[in-house]
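Undergrad: Predicted model follows, preceded by the sequence.
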Amino acid sequence: MTDYLTTPEGRRIAYDRIDGTGPGVVFLHGLKSDMQGTKAVALADWARRTGRPFLRFDCSGHGVSGGAFEDGTIGQWFEDARAAIRQLTQGPQVLVGSSMGGWLSLLIAREHPELVAGLVTIAGAPDFTEDGYWAALDTAQRAQMVRQGYIDFPSDYGAPYRISHALIEDGRERLVLRAPLSLPFPSRFLQGSADTVVSVATALRLFDHATGSDIRLSVVKGADHRFSEPADIALICNTIEEILARIAPRIG
């Protein structure tokens, strides 16, 4: 059942929450995705089966939340995620971030480690505004983006994505691969070798950059960016369960 919360910044955010026992799990979706995606729905089913608290939500401008996608920024979506976690969960959570949601989960981990018990990124896309969209533009296209305020990028998932200059500029204030990134809790990075959106090199860069005593990277041969085949979903669920088992002695 979809409910709504209003963030401290005044944005209306849709969410679905499942009650349970023990440390909770929070799913953070990707760019132009939402809480009705395959992975989010599969994890909701997993939570019901296992009796775990689970939260999924739509960032502003996504799904059935308020706002327009074109007006959003990484900073706003980070605020949405922070508000949802603070207002709708209790105690440190296991964050599961897909693509852009991986970046958001890393931001939460860096800025508010007290909210995080463990971390799973799925095709995590840290700093994609700078290293993906901005890096793909030539000098003339960059000038065009500054002049008109946006560029339409082709997408493998349908209509082009309208990427605003404000999104690029705000992203520069939220980069996580250019400054120390401590992950002092179990952290797992899942990546597909056939991902054409986020490269294995990005996953390796994150793995090399982050510091922590319990960090692992798993590369699945043949998996693509969606990471939604039955075997992929099973790996995600097993990874979450592994983290829950590791944190149980110190939280439970």
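TA: Thanks, I have the structure now.
Undergrad: all contacts plus neighbour counts: C-alpha atoms, from now on.
TA: Noted.
Undergrad: Contacts for stretch 179-188 next, please.
TA: 109-110, 116-121, 209-218, 239, 243, 246-247 (C-alpha atoms under 8 Å, 6 or more residues apart in numbering).
Undergrad: and it, which residues are buried?
TA: Within stretch 179-188, the residues scored as buried using 16 or more other C-alpha atoms under 10 Å are 181, 183-188.
Undergrad: still on that earlier bit, mind giving me the PyMOL command for buried ones among the contacts of stretch 179-188?
TA: To isolate the buried members of the contacts of stretch 179-188 in PyMOL, using 16+ other C-alpha under 10 Å:
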select buried, resi 109+110+116+117+118+119+120+121+209+210+215+217+239+243+247
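Undergrad: Narrow the contacts of stretch 179-188 to those in strands?
TA: Using DSSP state E, the members of the contacts of stretch 179-188 that fall within strands are 116-121, 215-218.
Undergrad: Apart from its chain neighbours, what residue comes closest to Ala223?
TA: Using C-alpha to C-alpha, 6 or more residues apart in numbering and skipping residues adjacent in sequence, the residue nearest Ala223 is Gly192, 4.2 Å away.
Undergrad: ok, and here's another one to check against it:
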Amino acid sequence: MIFLPGFKSDMTGTKATALRDWCLRRGRAFTRFDYSGHGQSEGNFEDGTVGRWASDAIAVLDQVTQGPQILVGSSMGGWMALLVARARPARIAALVGIAAAPDFTEDLMWASYGEDVREILRRDGVYYEPSDYGEPYAISMRLIEEARDHLVLRAPLELPFPVRLIQGMRDPDVPWRTALRLAEHVSGDDVEVILVKGGDHRLSEPADIARLEAVLDALPGG
């Protein structure tokens, strides 16, 4: 299993730790990592792009792991998981998205920005977006523009393995209909969407972790 964390998140969170323990109990290999500019990895966050972070994830798959992998992606990690799966479909056994946020730079950021914010980005190259999770996010125009080369919801997604999408309906960051849109784009039939009516974006409470573990246990070979 590989855990792919979210935007400006890292590999030390509750979900990553819970997944490590789940794998240990079942004698499975578990890999977690930080993208460049995140957590313990080198680099500046502001220099990062979707393509660079996806390349990090693909490199981890290629150089660190062996055999078929379950990809578990949280928020932006869900987008990264889709890009990894698209690049290396033969290596993927299943994909689990937790509040997956594919194409968020275009559909959730750029689309929601007023002309004032867009002008800041064009003029300064960076916009400091307030965050409920700590210091403001430095959103660069380069991030927005480069991400357009990696959008996944503009064409069918060939994912020939089980796909499970867990999404909170009270998620303030990713609208729950994003999970339905993603499910519609997956060409395979083994796709399930689990909507949690009271669920937030993090989905890291004990009940959320128990739900995630049940989803993993129910996967073929789980």
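TA: Good, I have the coordinates. Keep in mind it's a predicted model, so treat the numbers as computed, not measured.
Undergrad: Name the nearest of the buried residues of stretch 179-188 of structure 1 relative to Glu70 of structure 1.
TA: Nearest to Glu70 of structure 1 among the buried residues of stretch 179-188 of structure 1: Leu181, at 28.7 Å, using C-alpha to C-alpha.
Undergrad: Which residue in structure 2 aligns with that closest one?
TA: With TM-score structural alignment defining the correspondence, Leu181 of structure 1 maps onto Leu157 in structure 2.
Undergrad: Chain neighbours aside, what residue packs nearest to its match?
TA: Nearest residue to Leu157 of structure 2 in three dimensions, chain neighbours excluded: Val186, at 4.6 Å (C-alpha to C-alpha, 6+ apart).
Undergrad: Please apply the same query to Ser41 of structure 2.
TA: Nearest residue to Ser41 of structure 2 in three dimensions, chain neighbours excluded: Asp34, at 5.8 Å (C-alpha to C-alpha, 6+ apart).
Undergrad: list the contacts for the one you found?
TA: 5, 10-11, 40-41.
Undergrad: what about 7 Å?
TA: 10-11, 40-41 (C-alpha atoms under 7 Å, 6 or more residues apart in numbering).
Undergrad: same deal with Ile151 of structure 1?
TA: Going by C-alpha under 7 Å, 6+ apart, Ile151 of structure 1 touches 145, 162-164.
Undergrad: which among those end up buried?
TA: Buried members of the contacts of Ile151 of structure 1, counted by 16+ other C-alpha under 10 Å: 145, 162-164.
Undergrad: Sort out for me which of those residues are in helices.
TA: Of the buried ones among the contacts of Ile151 of structure 1, the ones assigned to helices by DSSP state H are Met145.
Undergrad: mind putting the buried ones among the contacts of Ile151 of structure 1 in a markdown table, distance to Asp80 of structure 1 included?
TA: Converted to a markdown table, the buried ones among the contacts of Ile151 of structure 1 look like this (distance: C-alpha to C-alpha, whole Å):
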| residue | distance to Asp80 of structure 1 |
| --- | --- |
| Met145 | 26 |
| Arg162 | 20 |
| Ile163 | 19 |
| Ser164 | 19 |
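Undergrad: Could you identify the most distant pair in the buried ones among the contacts of Ile151 of structure 1?
TA: Across these, no pair lies farther apart than Met145 and Arg162, at 10.5 Å, counting by C-alpha to C-alpha.
Undergrad: Aligned counterpart of Arg202 of structure 2 in structure 1, please.
TA: In structure 1, the residue paired with Arg202 of structure 2 is Arg226, using TM-score structural alignment.
Undergrad: same thing with Leu143 of structure 2?
TA: So Leu143 of structure 2 corresponds to Leu167, using TM-score structural alignment.
Undergrad: show me the contacts for its match.
TA: The neighbours of Leu167 of structure 1, taking C-alpha under 7 Å, 6+ apart as the test, are 72-74.
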